[in-house]
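K.L.:
heads up, no residue letters with this:
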């Protein structure tokens, strides 16, 4: 009787190798995700520490100021505390740049809505946003900077009093080529100090802020004169209606 042939053996599949490869990829991904989360947390902590430091320490300057120093070879700037700046100067800047400064949390939503309705014909940056840009970031219109500006503005508004924001802004804003801060501007244009600025002088300084390289506070154009008159009226208005109450240190 012929022998029956043995049944063919089933091929053996190495099921363990793909599983080990999958697990290795999954473990690598988990380690990468943990690394990203830890790095993000570290960046956030360092950023928060940076913001909190400048609540108490005068910022040495921003990237734009450093760039101007490299370009010009020298700049003029002298830090002065808020109590050594004429109160009318702070009111004039708020009236000119951000009338609702004392009432918003870093973003003026009514101004943003107006910009949208007008087709973005003008900007809507608040003094808080401009301070963040001048101190922590670079100048430009790219979306990366705007996103960082928005996040840091929230941190600044949450950790600095309004008086500190206006103090830093007045000490770091550009008033002419190579002239930064209200003390240097007062000396440059009027031969006086920030503490001794008159209402008209403060209004003229506020009027040149949007275009400090093309406007002159000491020898103003007709437009700058008219703008300064409007700013003086606005400064008086916000003093009366309480919108300047947050400006005292």
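P.N.:
All right, it came through fine. All of these numbers come straight from a predicted model, not from anything done at the bench.

K.L.:
only C-alpha atoms for contact and neighbour calcs from this point on.
P.N.:
Noted.

K.L.:
residue ranges for the helices of this structure, please.
P.N.:
Along the chain, the stretches classed as helices by DSSP state H are 16-56, 63-72, 87-97, 109-117, 127-136, 143-159, 162-172, 182-190, 199-208, 222-241.

K.L.:
ok now the second one, how far from the chain's centre?
P.N.:
Right, helix 63-72. Mean-position distance between helix 63-72 and its chain equals 18 Å (C-alpha atoms, centre = their mean, to the nearest Å).

K.L.:
closest to residue 216 out of the helices of the chain?
P.N.:
Residue 216 lies closest to helix 199-208 among the helices of the chain, at 6.7 Å (C-alpha to C-alpha).

K.L.:
Name the residues of the closest one that come out as buried.
P.N.:
Going by neighbour count (16 or more other C-alpha atoms under 10 Å), the buried part of helix 199-208 is 199, 200, 201, 202, 203, 204, 205, 206, 207, 208.

K.L.:
separation between the closest residue to the last one other than its chain neighbours and residue 113?
P.N.:
Which is residue 208. Among residues not flanking residue 208 along the chain, residue 215 sits closest, at 5.4 Å (C-alpha to C-alpha, 6 or more residues apart in numbering). Residue 215 sits 28 Å away from residue 113, going by C-alpha to C-alpha, to the nearest Å.

K.L.:
Alongside the first one, take a look at this:
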């Protein structure tokens, strides 16, 4: 019994130290931009493994060197309530939990019909704000489990406590993926439109914003009808969102 208590104590201390480490790193981002994110490092490894070389474009630019149209388009597309929540949009998260619970139940019934004894893992998807996406990209792996989601929420709250909304958006726009080996607004603007991020028009900004959920997919399909029609919708919504 004493050994179990000792191991539980050590585990709790290790978890606490990890959280302190994460929070100290987050606090440092108020002054120093992150050199790279966990997601970027995983993509570097995949590209190197697949191609044997590293075609990579990324350049940090301050938010005053980004088109306000791009900021508005990304918010309109990804998180229109960005300035209103504290990192977690609970209504959206509740809906995502409901959808995932329903999907899990359906998967379990299907597994029972097929006689599959393998348990169905609980996975949480959807309901992510820009702050949550940034927390995941900066620190976490791509797995979708309850434990990883819990860690994401802790990091999300840490980002909201230590960083301003404008800084969170600035880091997000400088680190988000916009194609294979294309990270950040400046690299995306140069890659797709041969111009700096500060010169993007409303239409160009909307096109980039629509790409964000599936950047590598749309990079290969620049003439996608969905991309064009969705960009039109985002252009119409851009003036309805507030910038931090």
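P.N.:
Thanks, I have it. Given the structure is predicted, the values throughout are model-derived calculations rather than measurements.

K.L.:
After superposition, what's the TM-score here?
P.N.:
Superposed pair, TM-score by TM-score structural alignment, normalised by the length of structure 2: 0.80. Supporting alignment: 216 aligned residues with a C-alpha RMSD of 2.4 Å.

K.L.:
got the helices of structure 1 as CSV, with distance to residue 81 of structure 1 columns?
P.N.:
Below are these laid out as CSV (distance: least, C-alpha to C-alpha, whole Å):
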stretch, distance to residue 81 of structure 1
helix 16-56, 11
helix 63-72, 19
helix 87-97, 12
helix 109-117, 29
helix 127-136, 16
helix 143-159, 18
helix 162-172, 7
helix 182-190, 10
helix 199-208, 16
helix 222-241, 21
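
K.L.:
correct me, but residue 79 of structure 2 touches residue 130?
P.N.:
Yes - using C-alpha atoms under 8 Å, residue 79 of structure 2 is in contact with residue 130, at 6.1 Å.

K.L.:
Find residues that contact each of these two.
P.N.:
Common contacts of residue 79 of structure 2 and residue 130, defined by C-alpha atoms under 8 Å, 6 or more residues apart in numbering, are absent altogether.

K.L.:
Looking at structure 2, name the residue matched to residue 227 of structure 1.
P.N.:
Under the alignment (TM-score structural alignment), residue 227 of structure 1 maps onto residue 230 of structure 2.

K.L.:
Not counting residues beside it along the chain, what's closest to that match?
P.N.:
If the residues on either side of it in the chain are set aside, residue 230 of structure 2 comes closest to residue 210, at 6.7 Å by C-alpha to C-alpha, 6+ apart.

K.L.:
Thought residue 232 was touching that neighbour, still the case?
P.N.:
No - if you go by C-alpha under 8 Å, residue 210 of structure 2 and residue 232 don't touch, sitting 9.9 Å apart.

K.L.:
Pick out the residue nearest the middle of structure 2.
P.N.:
Nearest to the mean C-alpha position of structure 2, counting by C-alpha atoms, centre = their mean, stands residue 133 at 2.6 Å.

K.L.:
Just list the residues touching whatever residue of structure 1 lines up with that residue, thanks.
P.N.:
With TM-score structural alignment as the criterion, the equivalent of residue 133 of structure 2 in structure 1 is residue 130. Residues near residue 130 of structure 1 by C-alpha under 8 Å, 6+ apart: residue 169.

K.L.:
quick one: residue 130 of structure 1 from residue 41 of structure 1, how far?
P.N.:
From residue 130 of structure 1 to residue 41 of structure 1 the distance is 26 Å (C-alpha to C-alpha).

K.L.:
Going by secondary structure, residue 105 of structure 2 is in what exactly?
P.N.:
Element membership of residue 105 of structure 2, judged by DSSP states H and E, is helix 90-114.

K.L.:
about what we covered before: wait, the match of residue 227 of structure 1 touches residue 209, no?
P.N.:
No - Residue 230 of structure 2 is beyond contact range of residue 209, at 9.6 Å (criterion: C-alpha under 8 Å).
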